[in-house]
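**Student:** Give me a model of this one.
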Amino acid sequence: MTGKTIVVEVVYALADKQRLLRLSLPYGTTMRQAVEQSGMQAHFPGLDLANSPLGIFGKAVAKPQERVLEDGERVEIYRPLIADPKEVRKQRAAKAVKAKVDDRGV
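**Tutor:** Model (predicted):
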């Protein structure tokens, strides 16, 4: 690594609390390294930074331990899903169909 640094943001949010931390890190830092160096776990005890899914500006990154960050990027720490999005969409669609049928009195 050179003496060059980058500035990135690391963010995490719950329904009632969120935190954005701005970090100055050495050029060549990966997403996973940035998250681990952020100190986010001090704000959210129990947060598993080593295994949390990560993304940049709303797009999940498959291998955050390999993705080198660029100056100005925002690393997002994602919470585990509590429901399968496909199943939720199916249930919502079925509910809409039922409501439509009920409204017509059929």
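
**Student:** from here on, contacts and neighbour counts on C-alpha atoms
**Tutor:** OK.

**Student:** Which residue is the nearest non-sequential neighbour of the spatially most central residue of the chain?
**Tutor:** By Cα atoms, centre = their mean, the chain has its centre lying nearest to residue 78, at 2.8 Å. Excluding the flanking residues, the one nearest residue 78 by Cα to Cα, 6 or more residues apart in numbering is residue 53, at 5.3 Å.

**Student:** One more, please, to line up against the first structure:
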Amino acid sequence: MIEIEVVYAAVDRQVLRVVSVPQSTTVREAVLKSGIGDEFAPLNLADCPLGIFGKVVADPQSRPVQAGDRIEIYRPLLADPKEVRRLRAAKAAEAKARHQ
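**Tutor:** This next block holds a predicted model:
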């Protein structure tokens, strides 16, 4: 058995769980075994994006965990970051044009 951490940050709170799992456990299996899904009902652990120490895991169904891994559960984006930057730039350009 090895120890790993599973973390999830909702809008209103964060949860970190230390979980002991067999060495052959995959990243997705470890998240499912953590029980975090029980605390966050709308969270779909079967296909949400996962990462380890800030790096997205491309295939969490096949990548085995390693001792000390911190698995992060990522929330879906509410807005496309590129679109938000584009809108902010357009707003800044409009404000600049008004002040000239």
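
**Student:** what sits against residue 16 of the second structure?
**Tutor:** The contact partners of residue 16 of the second structure, by Cα atoms under 8 Å, 6 or more residues apart in numbering, come to 5, 6, 7, 8.

**Student:** how close does the counterpart of it in the first structure sit to residue 74 of the first structure?
**Tutor:** Aligned counterpart of residue 16 of the second structure in the first structure: residue 20 (TM-score structural alignment). Distance of residue 20 of the first structure to residue 74 of the first structure, given as Cα to Cα, to the nearest Å: 9 Å.

**Student:** which neighbours do these two share?
**Tutor:** 9, 10, 11.

**Student:** Report the buried residues of stretch 37-51 of the first structure.
**Tutor:** 38, 40, 49 (16 or more other Cα atoms under 10 Å).

**Student:** which bit of the second structure covers it?
**Tutor:** Aligned by TM-score structural alignment, stretch 37-51 of the first structure falls on residues 33-47 of the second structure.

**Student:** first to last residue in the matching stretch, what's the distance?
**Tutor:** By Cα to Cα, the extent of stretch 33-47 of the second structure from end to end equals 15 Å.

**Student:** Next: stretch 36-49 of the second structure.
**Tutor:** Using Cα to Cα, first and last residues of stretch 36-49 of the second structure are 15 Å apart.

**Student:** could you pull out the strands for the second structure?
**Tutor:** Assigned by DSSP state E, the second structure shows strands spanning 2-9, 14-21, 50-52, 55-56, 70-73.

**Student:** most tightly surrounded among these?
**Tutor:** Comparing these by mean neighbour count (mean count of other Cα atoms under 10 Å), strand 70-73 comes out on top with a mean of 23.

**Student:** Mean per-residue distance, it versus the first structure.
**Tutor:** Average distance, strand 70-73 of the second structure versus aligned residues of the first structure after superposition (mean Cα distance after the TM-score superposition for the first structure): 0.6 Å.
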